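Colleague: With the input below, show me the fold.
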Amino acid sequence: MKLSARNVLGGKVLQIKKGATTAHVTLDVAGATVTAAITNDAVEELKLQVGQHAYAVIKASDVMIAVD
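Modeller: Okay, the predicted model is just below:
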């Protein structure tokens, strides 16, 4: 598979928390955590499991920084 996204972070699935329709999938990426909200159906289709290697694919046109 080829992607247009340039921000692809490989990591290990740490946690999968399913809700009514949406799951929060957390990856360990080189010691940092990245969490994605995806559908429960996507979790099933990808056969995601804790401990599995997966990729966070980030496609965003804007990144904002804030401070107090």
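
Colleague: okay, CA-based contacts and neighbour counts for the rest of this
Modeller: Fine.

Colleague: how far out from the middle of the chain is stretch 46-55?
Modeller: Remark: stretch 46-55 is offset 10 Å from the chain centroid, using CA atoms, centre = their mean, to the nearest Å.

Colleague: Alongside the first, I'd like the structure of this one:
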Amino acid sequence: MKISARNALKGTIKSITKGPVNAEVVIDIGAGKLVTAMITAHAVENLALKEGKEAYAVVKASEVMIAVD
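Modeller: Down below sits the predicted model:
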């Protein structure tokens, strides 16, 4: 895979919850950390996503904010 995004986190799909239009995909990236993405249900089928399959969470953002208490 080649991609220009700098933030690609490799992990294992933990769960997929499909709705009629969108799906929630949870990826375990290790050390107890999870990344959740909302994608189309069609994309889940197109990418043949299944629980236990390796995948990348690719983050593309124009801004990243930081907050503290």
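
Colleague: So what's the residue count around the closest residue in space to residue 16 of structure 2 that isn't next to it in sequence?
Modeller: Nearest residue to residue 16 of structure 2, sequence neighbours excluded (CA to CA, 6 or more residues apart in numbering): residue 25, at 4.6 Å. Residues near residue 25 of structure 2, counting by other CA atoms under 10 Å, number 22.

Colleague: right, and residue 16 of structure 2 touches residue 27 too?
Modeller: No: with contact defined as CA atoms under 8 Å, residue 16 of structure 2 does not count as touching residue 27 (9.1 Å).

Colleague: out of the two, which sits in the more crowded spot?
Modeller: Neighbour count, other CA under 10 Å: between residue 16 of structure 2 and residue 27, residue 27 has more, with 26 against 19.
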